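Q: Predicted coordinates and the sequence they were generated for:
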Amino acid sequence: MNKHPSIVRSTLHESSKHDSGPKHVAGAAEYIDDIVEPVGTMHAYLALSSRAHAEIGSIDFAAVKAAPGVIGVLTAADVPGENDVSPSHKHDEPIFAEGRVQFWGQPLFAVVAETRDQARRAAHLAKVDYTDLPFATNVRAAQAAGGKLVTEPLKLERGDVAAAMASAPRRVRGSIAIGGQDHFYLEGQIAMAIPGEDEDVTVFASTQHPSEVQLMVAHVLGIPLHSVTVNVRRMGGGFGGKETQGNLFAAVAAMAAKKWRRACKIRPDRDDDMTATGKRHDFVVDYDVGYDDNGKIAAVDAVYAARAGFSSDLSGPVTDRALFHCDNAYWYPAVRARSEPLYTNTVSNTAFRGFGGPQGMMAAERWIEDIAYSLGKDPLEIRKANFYGTDTDNVTPYHQTVEDNIVHRVVEELEASSDYQARRAAILAFNAKNAILKKGIALTPVKFGISFTATWYNQAGALVHVYKDGSIHLSHGGTEMGQGLYIKVAQVLADAFCVGLDDIKIMATTTGKVPNTSATAASSGSDLNGMAAWDAARQIKERLVVHAAKLYQCDEAAVLWVPGGVQAGDQFVPFAELVASAYLNRVQLSAAGFYKTPKIHWDRATGQGHPFYYFAYGASVSEVTIDTLTGEYIVDRVDILHDVGRSLNPAIDIGQVEGGFIQGMGWLTTEELVWDDKGQLRTKAPSTYKIPVASDVPPVFNVKLAEWSVNAEPTIGRSKAVGEPPLMLAMSVVEALSMAVASVADYAIAPRLDTPVTPERVLMGCERLKREARG
């Protein structure tokens, strides 16, 4: 009897290296700027407005066209189709401004030249005649100007808020300003377009949403979708900044390529990229919360106002999502939450890791903090008192029942493993003895819903070819931006076919192979594309089983997939041998897989539904030390326990948790966006915009996955999403800083620090609390 060898072991749920890792180290990973340019490639550069809001009287292009190397200029008048790259139905985001500019940095036109330097220099030579108009650049100014909305607001409501608020023994009102964040991807926005015959054009774009770039290019050129092919091998970071923001750059490159019948590439400088592309929405949340003497919340009424920018972009879905996470891990017996996405004369804000969820959660932690300081309790005690239940008290503001609640266990385990209670007692003692240096510690939870709120995006496709030598070609609709999606889906396929990862060739994402893809966003990349690849493998395997049963004269039930091949009765057949014989017997060895997320539905009009397939959970403990004389601080230690279900790749997932936390910490502490009184973004370079660096990583940084967790839903490998949820773990840093600041007034006053909690805000917070404590 021919037994199968044990040389192939499953790599699913194992820590396999990132497929691009060695290439990154060797400098061999190819990005768009590394692609060899076709002979005669042109270069485009955008000319940006220097007014926040103004009528355009005229533009004199004489100096631009006379500049060395200039081939031509593209304006709104040169757009063959529609001058719009908005992802919303409002069609309110022109490629080039027409008649009016609505933010400082809005594209006016593009210069196309022989070299990038020539195009960049010429773009500054136009003479533009402006007539200035009033403008608003922040939430409060927009509200004062009348609160014009850029998209329809949402209201979530459950229970009798008025009655619950009136009967609550205690009540707190307040507001929190939550700052925005620039994506600061290492690879900036970039696109290269190559014209083909007829109407065809091939676009290489750094985008999380190839199908949307395909759609936008087609609309701008006035051609059908089948004439546009978009290719994405990898991105040097995305974080949501390449979900919609790459549309304009791809469209400009494609317009130039088709107009002059030459390849064209466009890549802005970092400062122009930061000026002209959207960011995380900053919010101001006004709240009214009723609660009892034990800190149990009775009612929440809150308005979530956001700086949306000059066009709708994704502000509707982002502000919706903020409301979906206004509860974080907490049960509100009565709740009313309303969004207010406001028009401002700033770049249109867009998707960013968490997609509104972090802002919603941060507000929830603020009123938890308010309640704790009003009662003289540890905020963790208030958090625990308000956690969702497992059998009752488990209906969200959007009327979905939380059926998989594990927040209690996650928090209890982290509280014990981090020695939270003993450390908090030691910190209270330290603060009592030290007048200058003060410490703080906080434990915060995360509950994050997984799925696109727009139900139709919860689908994915994959294309799998098995070649007659047993090698496998994998394509799917997800994009790789460093997060490890490609290797995870390859692990799924290797496990399905019982072969090694070396047998899988991971192909670049292209609309020419897998059409109508969803953005790689909403933390759903592995869930969707992993299941689509698995479905393709299932189809091929079923054909191979029928073939093997016939060839080796056994029942189909006797054909078992084993490491390295199949066991057909008493006969072990290596995978490559099985595939070779299947080819000779005309068995189809290719399949298109498909997956759509089950159970989800959402009715925006009523504010009710089941928008999330499941929830991911986590918790973090942060310890900080502040200097009350300068406001400077350090994050001394962080402990994290995070739920990813049954991890597809623990090494990748731990990296995502670590990276997400640090990025969240940057958003909440150092990354401050500043517009001046002319409406110009001043924090548009590494010299003025401070992302976390290596020295900001806590010296003690303990990160663990909840290895006991298994997704209750039949996701791929019973795993859970890991992209977005870890970012919100950084809320514990803000809460720890709040405790340290509160210590200057003997913890009797809620610090109410706005974010980002910069050293300046820490210092001002300390001084304010000292004054209030003195009366």
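A: Looks like it came in fine.
Q: Please count neighbours and contacts with C-alpha atoms only from this point.
A: Noted.
Q: Now for Val411: which residues touch it?
A: Contacts for Val411 (C-alpha atoms under 8 Å, 6 or more residues apart in numbering) come out as Pro445, Gly618, Ala619.
Q: Tabulate those residues (JSON lines), appending distance to Ala306 and secondary structure.
A: Shown next, in JSON lines, are the contacts of Val411 (distance: C-alpha to C-alpha, whole Å; DSSP: H, G, I helix; E, B strand; the rest coil):
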{"residue": "Pro445", "distance to Ala306": "24", "secondary structure": "strand"}
{"residue": "Gly618", "distance to Ala306": "26", "secondary structure": "strand"}
{"residue": "Ala619", "distance to Ala306": "27", "secondary structure": "strand"}
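Q: Make a ChimeraX selection of whichever of the residues you listed turn out to be buried.
A: Remark: buried members of those, expressed as a ChimeraX selection using 16 or more other C-alpha atoms under 10 Å:
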select :445,618,619
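Q: Any chance of the contacts of Val411 in a markdown table with distance to Val85 as columns?
A: Below are those laid out as a markdown table (distance: C-alpha to C-alpha, whole Å):
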| residue | distance to Val85 |
| --- | --- |
| Pro445 | 38 |
| Gly618 | 37 |
| Ala619 | 39 |
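Q: alright, now check it against this:
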Amino acid sequence: MNHPVTPELKAATWTGVGVPRPHESAELHVLGQATYTDDIPELHGTLHAALGLSSKAHARLASLDLDAVRSAPGVVAVYTVSDIPGTNDCGPIIHDDPILADGIVQYVGQPIFIVVADSHTNARRAAKRGVVNYEELPAILTPQQAKAAKSYVLPPMQLLRGDAQAAFEKAPHKVKGQLYVGGQEQFYLEGQIAYAIPKEGKALLVQCSTQHPSEMQHVVAHALGLHSHHVQVECRRMGGGFGGKESQSALWAASAAIAAARTGKPVKLRADRDDDMMVTGKRHCFYYEYEVGYDAEGRIVAAKVDMTSRAGFSADLSGPVATRAVCHFDNTYYLSDVEIHAACGKTNTQSNTAFRGFGGPQGAIAIEYIIDEIARNLGRDPLDIRRLNFYGKIERNQTPYGQVIVDNVIHELVAELEQTSEYRERRAAVAAYNASSPVLKRGLALTPVKFGIAFNVTHLNQAGALVHVYVDGSVLVNHGGTEMGQGINTKVLQVVAHELGLDLERVRITATDTSKVANTSATAASTGADLNGKAAQDAARQIRERLAEFAVRTLGGEISDVRFYGNEVHVNGQSVPFESLVQKAYLARVQLWSDGYYATPNLHWDPKTMNGHPFSYYAYGAAVSEVVVDTLTGEWKLLRADALYDAGQSLNPAIDIGQVEGAFIQGMGWLTTEQLWWNPAGKLMTHAPSTYKIPAISDCPEDFRVRLFQNRNVEDSIHRSKAVGEPPLLLPFSVFFAIRDAISAVGGHRVNPPLNAPATSEEILRAIAAVEAAA
């Protein structure tokens, strides 16, 4: 029986959010028409810059001869630190990060001078001709060396709850150990690039591939000795960022701006991939020492961990990264008595920076490694030990830093994944396979995720937006977030379209621009859609309310009964096309544009006590991975992966599933194939695709099952959705521990394999040899 489609039914079912929508630039991406910074047509007279880099890890600059550089073909100018008119610094928090080296170099790859030439090729060739005489100084290269020398970029931090030492001494069982987890290159497809264009009255336009236009504005203004209102930074989209363009795009923006200001000409600085990897920071590698006490059932009663990161030569964002690592050590587990120490080791290497997860993955993997060891020591399935230690719903629900967890769904989520992935049946099948296979060993692991959402610097949790409605009924939106392929513009577009009752085609989003929305936070910490979606919703809501008031004045009815859906405004039994109402409202002098603002409520944090309520809410997830390992070669293959992720009430399930899939493979690369290696002289040797192995399509599992957990955020996030940028990067912990499980099978699961990350073939073979020797 067919039911009539009533206006009430249409109003109830119409939605602009919560449904799969293609990425707003998908068609442009496919056709090659999407404009990135290097695609912007170059103005007449544009010059090109390149950087002259240090070849020493730590040295004084005894002399610098740049005559050969100046006389090279096509060279227009060469600039050193003495040519910077303002402040020689691009550090985001502490001013310890020079744009150009000043008397001393602190890592191989540190920029010393800027070459400006008539072409990109001529600039790069000329930069190689600088003659630098060094007086070498001792260099520290690893976090272990930094810890031994007490070499830190910031004072070490600690978080204490209860009496971990006393509880540890009383514990019936103990586990002690060390772990090393390597860093990771962001490897965005589009490298670092900035195009600086002089304008009238000392003003400058910088078109830049950056996650933080406002920070670029500040750095450029300071470097040139100008005010922020002189500098306009614009970014339409990035070809990937992953944190590598949050603070580290500043060096490139500042260098291009300095050259443009000095020459009076537009200057483009596009980094070659090798230079990009040599100059820029990566994910922090971590060295851990841990001591954990547990009872006969496997419940943790005391946990002590000391974490030292490789910060590099300057602070950059290492402090906030370490803070998040401390706050994510617990992951999904209640820890009654804890002692967590974290230090940012100062090393003569690239200054490490933000990377998807921002210290959260490095904190959480340590407790997962420990629980994996406890399970093996007790001869239990690791899933059972994990479940035993989960946070409770009513009791055992306060984190070590004092935040009470009110949205815990990890029990239900893991139970669902355990059932849908056939975990128990596959566990038995893996054991049977290994019993009859002396060379190839299979491994299986299920690992959970709890990830806090918000900047752990409270004032950054704010955003602004502008929404313009034109007289033809079309809508233009500008917000403070940046698009790096993750779909923030698509989600914000959906939010505005939903608020005004319009099809997505009627809404357009413009490039992020510091002259439109000021004082923006970085698009980072998984907050992009949360913050900017709320700000854009606020702006659109104000316009909708003005139009609703006008509709009632002209058509009658009650404001509470006005509905916007299906490109129409419905009031007092009448349906008016949206554009018709807008045109009449304009003639009646109704304001058709608005600014919007949002600040995340109820956040507070005391960095001295490391206590407070730093997160708005938590995103949860879990994954099951099955691998096979060749014990003779160390080669491995991911056979199947099942991931279940809590995106709350998803704004766009298609984009969110894509984000989970991408994060899973990226995290898998970090833990398995992506090895950063510095030689004894401090030179990064893995500085190109030929030597740095990111996952390829052949590394992806043939059987890859990703689903979203049905949930609704308890916090008033944008349409009760949850962030999906960083948290799913922790899901491939399951791959690492599945590999460890397969190695453990070599010794009959009686020995804990000493497996560090990344679990390269060489590392796997070392762990196998250790298991065989101990078994």
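A: Arrived safely, thanks for sending. Model, not experiment: these values are computed from the prediction.
Q: Looking at the contacts of Val411 of the first structure, which is nearest Ser211 of the first structure?
A: Gly618 (32.6 Å; C-alpha to C-alpha).
Q: Surely that closest one touches Val657?
A: No: Gly618 of the first structure lies out of contact with Val657 (C-alpha atoms under 8 Å); the separation is 9.9 Å.
Q: anything in contact with each of the two?
A: With C-alpha under 8 Å, 6+ apart as the test, Gly618 of the first structure and Val657 both reach His642, Pro726.
Q: The first structure: which residue goes with Gln494 of the second structure?
A: Aligned by TM-score structural alignment, Gln494 of the second structure pairs with Gln491 of the first structure.
Q: for that match, what are its contacts?
A: Thr11, Leu12, Leu501, Leu648.
Q: same thing but 6 Å
A: Thr11, Leu12 (C-alpha atoms under 6 Å, 6 or more residues apart in numbering).
Q: who touches the aligned partner of Cys208 of the second structure in the first structure in this structure?
A: Under the alignment (TM-score structural alignment), Cys208 of the second structure maps onto Ala205 of the first structure. For Ala205 of the first structure, the contacting residues are Ala191, Val232, by C-alpha under 6 Å, 6+ apart.
Q: how close does Ala205 of the first structure sit to Gln245 of the first structure?
A: 11 Å (C-alpha to C-alpha, to the nearest Å).
Q: Check Gln483 of the first structure too.
A: 19 Å.
Q: which one of those two has more residues nearby?
A: Taking neighbours as other C-alpha atoms under 10 Å, Gln483 of the first structure and Gln245 compare with Gln245 leading, 29 against 22.
Q: That one maps to what in the second structure?
A: Aligned partner of Gln245 of the first structure by TM-score structural alignment: Gln248.
Q: Nearest spatial neighbour of its match, chain-adjacent residues omitted?
A: Nearest residue to Gln248 of the second structure, sequence neighbours excluded (C-alpha to C-alpha, 6 or more residues apart in numbering): Thr280, at 6.6 Å.
Q: okay, now the one you found: neighbour count?
A: Counted with other C-alpha under 10 Å, Thr280 of the second structure comes out at 22.
Q: What residue in the first structure is paired with it?
A: By TM-score structural alignment, Thr280 of the second structure lines up with Thr277.
Q: pretty sure Val217 of the first structure is in a helix, no?
A: Yes: according to DSSP: H, G, I helix; E, B strand; the rest coil, Val217 of the first structure belongs to a helix.
Q: Quick one: residues contacting the aligned residue in the second structure for it.
A: In the second structure, the residue paired with Val217 of the first structure is Val220, using TM-score structural alignment. The contact partners of Val220 of the second structure, taken as C-alpha under 6 Å, 6+ apart, are Ala254.
Q: now Val220 of the second structure: how far from Ala518 of the second structure?
A: 15 Å.
Q: same question, Met216 of the second structure
A: 12 Å.
Q: Counting neighbours, go ahead and name the busier of those two.
A: Just comparing Met216 of the second structure and Ala518: by other C-alpha under 10 Å the higher neighbour count belongs to Met216, 31 against 16.
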